[in-house]
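**Student:** Give me a 3D structure for the following:
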Amino acid sequence: MQRAEDDVRDALPALYLKLRRFAFTLTGTEDGADDLVQITCERAIRQACQRDPATPLVAWLYSVMNNAWEGERELPPNTEPVSEIPDHDYRSTMVFEDRLMLRSVRRKILDLPEEQRSVVTLVGLEGFSYKETAEMLGIRIGTVMSRLFRGRHALSRMIDMPSRRSVAGQDL
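**Tutor:** Model (predicted):
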């Protein structure tokens, strides 16, 4: 039992950025993400002996986080939502235009309904399979596919939608 706790505790620092990015996707705020990561880490250490070794640790942690988020809707009051998901660890190899596009997409992800945000983040940004995502979120694969479809469709509309400008009171 102590060995399982130690293994999880030792792995958490290397997974912090991934956990925080997913937490931010769920909560939409920096403070909320910090709180959710803290709750997740505490629960993961306490529940380490319940983890199935066949499940990748990061997938199990996302599942613990999602369960915490579902059960902890009354997190402490948060600050105003920020306008984008933090860049963190995947910006170093991208060209400038790609980073701008990714930043724009991440901002738009925050405008999606929560259930779509989590699926789009896990499948689209983190690269998990539909099956892994379904297991982490405790939903069916068909639900993952439909939420992902709706989320991608909504993102596509948000990103491709030209901005309307007004000239002398006339919409263009």
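
**Student:** make it CA atoms for all contacts and neighbour counts henceforth
**Tutor:** Noted.

**Student:** Look at the spatially most central residue of the chain and give its secondary structure.
**Tutor:** If you average the C-alpha coordinates of the chain and look for the closest C-alpha using CA atoms, centre = their mean, you land on Phe22, 2.7 Å from that point. Three states are possible here, and by DSSP: H, G, I helix; E, B strand; the rest coil the one that applies to Phe22 is helix.

**Student:** compare with the first, here's sequence two:
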Amino acid sequence: MRAQAPINDESAQMVACLPRLRRYARALVGERSGADDLVQDTCERAWARLHTWRQGSDMRAWLFGIMHNLHVDQRRKPGLATTPIDDTGFEASTRATQADALEIRDLETALAQLPVEQREVLLLIALEDMSYEEVARTLGIPSGTVMSRLSRGREKLRAQMQGRPQVNSLKVVK
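**Tutor:** As a prediction, this is how the structure comes out:
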């Protein structure tokens, strides 16, 4: 029986961020196994580069930045052909009513139809409760871009959920 290494402050902070990392990864990737892989890759990279984390800074934002970069890299490279495993038998919770399940499904569908840039900002602010500045640092974009993407993403999501046709607000200038 091996003795376990004592858990230091950085380890405890990283472990505390796991539920949020997993939730954000699930929303980004859309399926459980891919999200779990993304979280594992994020933790592996963070652990290997823990010396680059500035003591006293927000570890959550640092981890989300790593996850964002990994996700972008994974989207860019072609993936292997895989066969998904049916894991529906492992679901423990059920929705309270059919209407709840339909609304959640519609929301997931509407989120998936948003451009990736808008979906990332919307999820980090609404789901992860990050500030505009934290999102800007995490994604490496200006705060104004965060606000713009959030506004456009919310409007598109609202229109999709209400069944309104999406109107392109861009105008052709001659």
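
**Student:** Now which residue in structure 2 aligns to Phe24 of structure 1?
**Tutor:** With TM-score structural alignment defining the correspondence, Phe24 of structure 1 maps onto Arg26 in structure 2.

**Student:** Can you name the helix or strand that the closest residue to its match other than its chain neighbours falls in?
**Tutor:** If the residues on either side of it in the chain are set aside, Arg26 of structure 2 comes closest to Ala35, at 4.8 Å by CA to CA, 6 or more residues apart in numbering. Under the assignment given by DSSP states H and E, the secondary-structure element containing Ala35 of structure 2 is helix 32-48.

**Student:** Buried residues, the helix or strand just after that helix. List them.
**Tutor:** Tracing the chain past helix 32-48 of structure 2, the next element assigned as helix or strand by DSSP H and E is helix 59-76. By neighbour count with 16 or more other CA atoms under 10 Å, helix 59-76 of structure 2 contains the buried residues 59-71.

**Student:** Tell me the mean distance between the helix or strand harbouring Leu28 of structure 2 and structure 1 once they are aligned.
**Tutor:** Secondary-structure assignment from DSSP H and E places Leu28 of structure 2 in helix 9-29. After superposition onto structure 1, helix 9-29 of structure 2 sits on average 2.3 Å from its aligned residues (mean CA distance after the TM-score superposition for structure 1).

**Student:** Report the angle between that helix and helix 59-76.
**Tutor:** Per axes from the mean of the first three to the mean of the last three CA atoms, to 10 degrees, the angle that helix 9-29 of structure 2 makes with helix 59-76 is 40 degrees.

**Student:** picking up where we left off before, what's the spacing between the residue nearest to Arg26 of structure 2 and Met67 of structure 2?
**Tutor:** The span separating Ala35 of structure 2 from Met67 of structure 2 equals 10 Å under the rule CA to CA, to the nearest Å.

**Student:** Which neighbours do these two have in common?
**Tutor:** The contact sets of Ala35 of structure 2 and Met67 overlap at Ala25 (CA atoms under 8 Å, 6 or more residues apart in numbering).

**Student:** Can you tell me what Gly65 of structure 2 aligns to in structure 1?
**Tutor:** Aligned by TM-score structural alignment, Gly65 of structure 2 pairs with Ser63 of structure 1.

**Student:** which residues touch that match?
**Tutor:** Contact criterion CA under 8 Å, 6+ apart gives 135-138 as the residues in contact with Ser63 of structure 1.
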